[in-house]
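Peer 1: Here is a sequence together with a model predicted from it:
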Amino acid sequence: MNTRHTGNPSQARARVLARALGATLAGIAALCLGGCSDSLESFGGPTMGSTYTVQYVRGSGMPAPEALQSEVEKILADIDQQMSTYRSDSFIERFNDGPAGCQAAPASVLKLVEYGEGLSRNSDGAFDLTVEPLLNLWGFGPKGEGLRVPSAEELEAVRALYGYHHLQVKGAELCKDRDEIQVDFNGIAAGYAVDLIAGRLEQLGVKSYLVEATGELKAVGRKPDGSPWKIAIEAPQSETRVPQMIVALDGYAMTTAGDYRNFFEENGQRYSHTLDPSTAAPVAHALAAVTVIDPSALNADGLDTLLMVLGPERGLAYAEREHIAAFFVSHDGKGFVSRSSSAFDALVAAQQGKP
């Protein structure tokens, strides 16, 4: 599918949102578009430097909303304690600050590292969990000292400080072979949180829900009137939040990565927070945003980052090869051009056609 639409180009400015896990800004907004009723329950709060929300259909035998919220916030607190790069006492920061070697690690950390390694190997390193030194150098990371363009010498030096092949899981331990290697779960922690929350809700008897954390979301079931959960894919504009497409979802997660809110400009050149490990620099292609739909929010979250690095042509080819449901929006003069994978078109049509 190819569509073309117009929009105002982003204004020159630096705009970085501090997030406890450095999670990639998602370009989607969960909208309750008609069909909402008083039987819907909802709660939410702060998380990962942003927010989370849960909407669900309450039925007999379910815990009270306060009890469900307590369960959800336990999950979020555990993830923060294990994976936040914005607190010195988290497991991953202690690992990052430690010397080369192995440390016993939480099962969730090991799972995400193994998942990330799989994405890295399958994409020739386009996805890399160890690029925190690179993010910091450009000013986008948790220890960045201001947004700026590094010198050629700095870029050459930083290449020795990251690389997914320096990180390994050995049994119940996380290992690195260089002191400088640092892990940042930017790009997958929020999706992982959504999956855990969705799983816990189902364990507690919730059958219909919409879970969102920092913009990454998953929808299952129907609203009380039988209508589906409807999600807006946001147009990639930095100044306004405008829905570009509305998608009905049941049993799927949807996440978006984009360059339209987290960037800076210097000497007329735009620099995105999406960095290409192979060049040690922000991506230079025209891709503005990519949305992925998948049964797993973790998988969608990792894939949208990977595809954002690959760009519109290589990303679409990768999505077709791997049967990924992906929707790409690229800069095109003063507007944008949209393309989607065949898996995306088929999935959206199937979801729209559900009774």
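Peer 2: Done, it's in.
Peer 1: From now on I want contacts and neighbour counts done on CA atoms only, so please keep to that.
Peer 2: Will do.
Peer 1: Please identify the buried residues of stretch 313-333?
Peer 2: Neighbour-count burial for stretch 313-333, counted by 16 or more other Cα atoms under 10 Å, picks out 315-320, 324-332.
Peer 1: wait, stretch 248-264
Peer 2: Buried residues in stretch 248-264 (16+ other Cα under 10 Å): 248-250, 252-264.
Peer 1: Pull the most distant pair out of the residues you listed.
Peer 2: Asp250 and Phe264 (36.9 Å; Cα to Cα).
Peer 1: wait, is Ala67 part of a helix?
Peer 2: Yes. Assessed with DSSP: H, G, I helix; E, B strand; the rest coil, Ala67 lies in a helix.
Peer 1: ok, now which ones touch it?
Peer 2: Ala67 sits next to no residue when contact means Cα atoms under 8 Å, 6 or more residues apart in numbering.
Peer 1: And it, how close does it get to Ile75?
Peer 2: 13 Å (Cα to Cα, to the nearest Å).
Peer 1: Same check on Asn96?
Peer 2: 23 Å.
Peer 1: Compare those two and say which is more crowded by neighbours.
Peer 2: Asn96 (21 against 16; other Cα atoms under 10 Å).
Peer 1: Work out for me the element that one sits within.
Peer 2: In the assignment (DSSP states H and E), Asn96 maps to helix 91-97.
Peer 1: second one coming, line it up with the first:
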Amino acid sequence: MRALLIFILILMSACEPTPTLERFGGPTMGSSYSIQYVRQPGGPAPEQVQAEVEAILQAIDARYSTYRGDSTVSRFNQLAANQCLPIDADLFELASFGQHLAEQSQGAFDLTVEPLLDLWGFGPQAREMHVPDPQALARARQRVGYRHLRIEGEALCKDAAIELDFNSIAAGHAVDLIAQRLRAMGIEAFLAEATGELKAVGRKPDGSAWRVALELPREDRQIARQVIDVEDMAVSTSGDYRHYFEDNGRRYSHTFDARLGRPVEHDLAAVTVLDASALQADGYSTVLLILGPQQGWDFAIAHGIAAVLVTRVEGGFVSRSTPAFERLVKGE
């Protein structure tokens, strides 16, 4: 009888549903997104979750894509100087954060950099990547400057013919919105990624942490420089090795210092930032990359940013981690 009872208990436990790891993904923002989530018994099916995620991504695209003439940002960019455009709370949040980063970085980071991107060949209106002539550069720089942008109530206003580009922070913001939606659906553990920006919450079904590989910047292939456990944290990496051109032996990346009107020219190749907010991680990884190896390091230390800075040196790369990064990786 005892053996029979044990056998029945084993059968009952074997029939109990267990959590499963679901995966899906697709194209977005000129790149891709991917979602992994732990589906508890009775939890939402992948088709339902994917529909919710893609609705968020489509809304982000409708607001911030500079490749769509009907997006909110494109409509603002088409306005003449001294005009305003009513905006929703989402765009208000991103514009406010972008202006905050511009103030903190003394204008190195700047949402109004779009004319420069087009001129150098990196923007939606560009024909080819090239070094512009000085006269064209001087004209474009007259249409750049975060101080020409202001928020008045529920409207975004310009006092010059500036054009905005949110690509440096929109993907991180999308990941935060996805994370909020997944949690609202009762999903307590997931890894959400969009165009390389990601956020990990909870743990995998076996109880282990989500693992994220930090890339070593190489043009020919991707190499994992460091693999870290991530829980309830976002990870953003910005680098100059994915989108660039060379001219007369010089390298020009898509990372611009708005103060100079040109791509950055220093040896900082990549920056990874950890933060509870994907938006914050996305924005600050860009700021540090613009500032360069020493100014970026000083900025990260001064603001307590958890970051790894990867600098080019003769024969390879050197990585330097801030104390805040080391503490997070150690779980302190």
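Peer 2: The structure has been received and is ready for your questions. Note that the coordinates shown come from a computational prediction; the quantities given were computed from them, not determined experimentally.
Peer 1: re earlier: just the ones of the buried residues of stretch 313-333 of structure 1 in helices?
Peer 2: Gly315, Leu316, Ala317, Tyr318, Ala319, Glu320 (DSSP state H).
Peer 1: Quick one: map the fourth one onto structure 2.
Peer 2: When you say that, I think you mean Tyr318 of structure 1. Under the alignment (TM-score structural alignment), Tyr318 of structure 1 maps onto Phe299 of structure 2.
Peer 1: and if you look at Phe95 of structure 1?
Peer 2: Going residue by residue (TM-score structural alignment), Phe95 of structure 1 aligns to Phe76.
Peer 1: helix/strand/coil for the spatially closest residue to that match that is not a sequence neighbour?
Peer 2: Closest residue in space to Phe76 of structure 2, ignoring its immediate chain neighbours: Leu85 at 6.2 Å, by Cα to Cα, 6 or more residues apart in numbering. Secondary structure assignment for Leu85 of structure 2 (three-state DSSP): strand.
Peer 1: OK, contacts around Leu85 of structure 2?
Peer 2: Phe76, Ala155, Leu156, Cys157.
Peer 1: ok, back up a step: wait, which of the buried residues of stretch 248-264 of structure 1 is closest to Pro150 of structure 1?
Peer 2: Once Cα to Cα is applied, the member of these that ends up nearest Pro150 of structure 1 is Phe264, at 13.2 Å.
Peer 1: Could you check how far the equivalent of that closest one over in structure 2 is from Arg150 of structure 2?
Peer 2: By TM-score structural alignment, Phe264 of structure 1 lines up with Phe245 in structure 2. Distance check for Phe245 of structure 2 against Arg150 of structure 2: by Cα to Cα, it reads 33 Å.
Peer 1: Kindly report the same for Ala3 of structure 2.
Peer 2: On the measure of Cα to Cα, Ala3 of structure 2 and Arg150 of structure 2 end up 76 Å apart.
Peer 1: The two: who's more crowded?
Peer 2: Arg150 (16 against 8).
Peer 1: In a helix, the more buried one, correct?
Peer 2: No. Secondary structure of Arg150 of structure 2 (three-state DSSP): strand, not part of a helix.
Peer 1: Just to check, it is in contact with Ile162?
Peer 2: No. Using Cα atoms under 8 Å, Arg150 of structure 2 is not in contact with Ile162; the gap is 11.3 Å.
Peer 1: Could you name every residue contacting both of these two?
Peer 2: With Cα under 8 Å, 6+ apart as the test, Arg150 of structure 2 and Ile162 reach no residue in common.
Peer 1: In contact with Ser37 of structure 1, which residues?
Peer 2: Pro224, Asp225.
Peer 1: Give me the secondary structure label for it.
Peer 2: Ser37 of structure 1 ends up coil, using three-state DSSP.
Peer 1: what about the residue mapped onto Ile187 of structure 2 from structure 1, how many neighbours?
Peer 2: Taking TM-score structural alignment, the alignment pairs Ile187 of structure 2 with Val206 from structure 1. Number of residues near Val206 of structure 1 (other Cα under 10 Å) recorded here: 22.
Peer 1: Same check on Asp225 of structure 1?
Peer 2: 11.
Peer 1: Check the one 5 residues further on too.
Peer 2: The burial metric for Lys230 of structure 1, expressed as a neighbour count using other Cα under 10 Å, is 21.
Peer 1: can you give me the helices in structure 2?
Peer 2: 2-15, 46-64, 72-77, 89-104, 114-120, 134-141, 170-184, 278-291, 293-302, 323-329.
Peer 1: Would you mind getting the average deviation of the third one from structure 1?
Peer 2: Which is helix 72-77 of structure 2. In the superposition with structure 1, the average deviation recorded for helix 72-77 of structure 2 is 0.8 Å (mean Cα distance after the TM-score superposition for structure 1).
Peer 1: got a list of contacts for that helix?
Peer 2: By Cα under 8 Å, 6+ apart, helix 72-77 of structure 2 touches 62-66, 68-69, 84-85, 161-165.
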